[in-house]
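Q: attaching a predicted model along with its sequence, questions to come.
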Amino acid sequence: MSDINAVIFDIGNVLIEWQPERFYDRVIGADRRKAMFAAIDLHGINDQVDRGHGFRETIHAAADAHPDWRDEVLMWHDNWLDMATPTIDHSVRLLRGLRAADMPVFALSNFGIQPFAIAEPVYPFLGEFDRRYISGHMGEVKPEPRIYEMVEQDCGLAPETLLFVDDRRENLDTAATRGWQTHLFDGPQGWADRLVREGLLSPEAAQ
């Protein structure tokens, strides 16, 4: 019998591919994209959105601050859905399989308020979690310890009974220091195999 009482999913690059560089490579070319990312810390700017800052205001301010790249920076706002795609279908099946098996499933994701609202109607499974811990609404981000503490306080489950999947090692490291069980996502098959080993899904349900 598993000692896991809830499974916690990251969203970006676990359930939905999040690849801004791939989008820009396609639209403006790899060389120009590399030059822009060298000149502007777009991921750092996006971190502010993940902390709850206004999406449009933050990106437009960055565009105004970098007039040579204004049109390209505005794409981060105007073409956001083209960066957050496609769905990782096998991961979504695993999410639904866990729910069908009556295992509570939570989301814990660095995600801005407005981007999440944009994503919800496009990705219906975002509404299927038992609990959602979205950084923009919480004002805290991974891998800082406070957001994990807030999850524990809200769900009331012992840390060692939580299994957390994320694609970033640093996010898992903080969780592990708090006693959470963790899995580094490097593809849905490895995650499926872990869920089978834990006895949370049958091999058939993990397909």
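A: Structure received.
Q: alpha carbons only for contacts and neighbour counts from here, please
A: Noted.
Q: what's the neighbour count on Ala101?
A: Ala101 has 12 neighbours, counted by other CA atoms under 10 Å.
Q: quick check, it in contact with Ser202.
A: No. Using CA atoms under 8 Å, Ala101 is not in contact with Ser202; the gap is 9.7 Å.
Q: three-state assignment of the nearest residue to Gly136 once chain neighbours are set aside?
A: Leaving aside its chain neighbours, Gly136 sits nearest to Gly52 (3.8 Å; criterion: CA to CA, 6 or more residues apart in numbering). Here Gly52 is coil, with the state taken from DSSP: H, G, I helix; E, B strand; the rest coil.
Q: what count of nearby residues applies to Gly52?
A: The number of residues packed near Gly52 is 21, by other CA under 10 Å.
Q: put this beside the first:
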Amino acid sequence: MTAIRAVIFDIGNVLIEWQPERFYDRAIGEDRRRAMFAAVDLHAMNDLVDLGHGFRDIIYAQADATPDWRDEIRMWHDNWLELATPVIDRSVRLLRALRAKGVPVHALTNFGIESFDLAKRHFDFLGEFDRAFVSGHMGVIKPDPEIYRQVEDDLGLPGAALLFADDRDANVAMARARGWNAHLFDGPGGWADRLVADGLLTAQEAA
């Protein structure tokens, strides 16, 4: 059995909550939000940003192409930090506990180039990874197997030496298909338990 030599965190819904619908419910009301999301595939729009296309360019182009929702779509860009909130504090503590023990900790995230730079300026812990593998820079998004291959090649480690946490079933399934140890994140408590079970942290360190 290969020992785990690095831990990899997803960011959205693992370290920072990412629930755009919740922001729009507050901003325009649930009924209007439901109507807008039914009319416009905003998550597909965001996938283009995560693939490395211009953050403002993609969102404003979608807004201009959908005049009935122009102002609301622009909020995705203009109010982005309000969409990406709050921080999942215990997950950040786990990240820092691992680093304090000398465990290499990386990120593997679907994130745009400019939006990740914005997030790094706002959330200091995003600058604490040994390596941050950001889809916008890599030109591919999870769960495409190519993004996992790039991580393996860059780190020079087999999948069996990696432990990865992500909140999406498809991303976890692909990681496992490549031989990674993978945890489906549904809260920091379960992730802490996994880190303890794999001998990376003690129960006290993971508290």
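A: Structure's in. What do you need? Bear in mind the structure is a predicted one, so any value in this text is a computation, not a measurement.
Q: how close does the residue nearest to Gly136 of structure 1 get to Ala39 of structure 1?
A: 24 Å (CA to CA, to the nearest Å).
Q: again with Gln181 of structure 1
A: Distance of Gln181 of structure 1 to Ala39 of structure 1, computed by CA to CA: 38 Å.
Q: who has more neighbours, these two?
A: More neighbours surround Gln181 than the other of Gln181 of structure 1 and Ala39, with 19 against 11 (other CA under 10 Å).
Q: what about the strands in structure 1?
A: Remark: strands assigned in structure 1 by DSSP state E are 6-9, 16-18, 84-87, 105-109, 131-134, 162-166, 181-184.
Q: average offset between the fourth one and structure 2?
A: Superposing on structure 2 and averaging over aligned pairs (mean CA distance after the TM-score superposition for structure 1), strand 105-109 of structure 1 comes out at 0.3 Å.
Q: do the second one as well
A: Its match in structure 2 and strand 16-18 of structure 1 itself, once the structures are fitted together, sit a mean 0.5 Å apart by mean CA distance after the TM-score superposition for structure 1.
Q: hmm, who's touching that strand?
A: For strand 16-18 of structure 1, the external contacting residues (CA atoms under 8 Å, 6 or more residues apart in numbering) are Gly12, Met83, Ala84, Thr85, Pro86, Thr87, Ile88.
Q: any idea how far stretch 157-171 of structure 1 is from the middle of the chain?
A: In terms of CA atoms, centre = their mean, to the nearest Å, the centre of stretch 157-171 of structure 1 is found 13 Å from the chain centre.
Q: let me fix that: stretch 49-66 of structure 2
A: Centre-to-centre, stretch 49-66 of structure 2 and its host chain are 19 Å apart (CA atoms, centre = their mean).
Q: which residues does the residue nearest to Gly136 of structure 1 contact?
A: Gly112, Ile113, Ser135, Gly136, His137, Met138, Gly139.
Q: same thing with Phe185 of structure 2?
A: Counting by CA under 8 Å, 6+ apart, Phe185 of structure 2 touches Val14, Ala165, Asp166, Asp167, Arg168, Trp191.
Q: can you say which of those are buried?
A: The neighbour-count criterion (16 or more other CA atoms under 10 Å) marks Val14, Ala165, Asp166, Asp167, Arg168, Trp191 among the contacts of Phe185 of structure 2 as buried.
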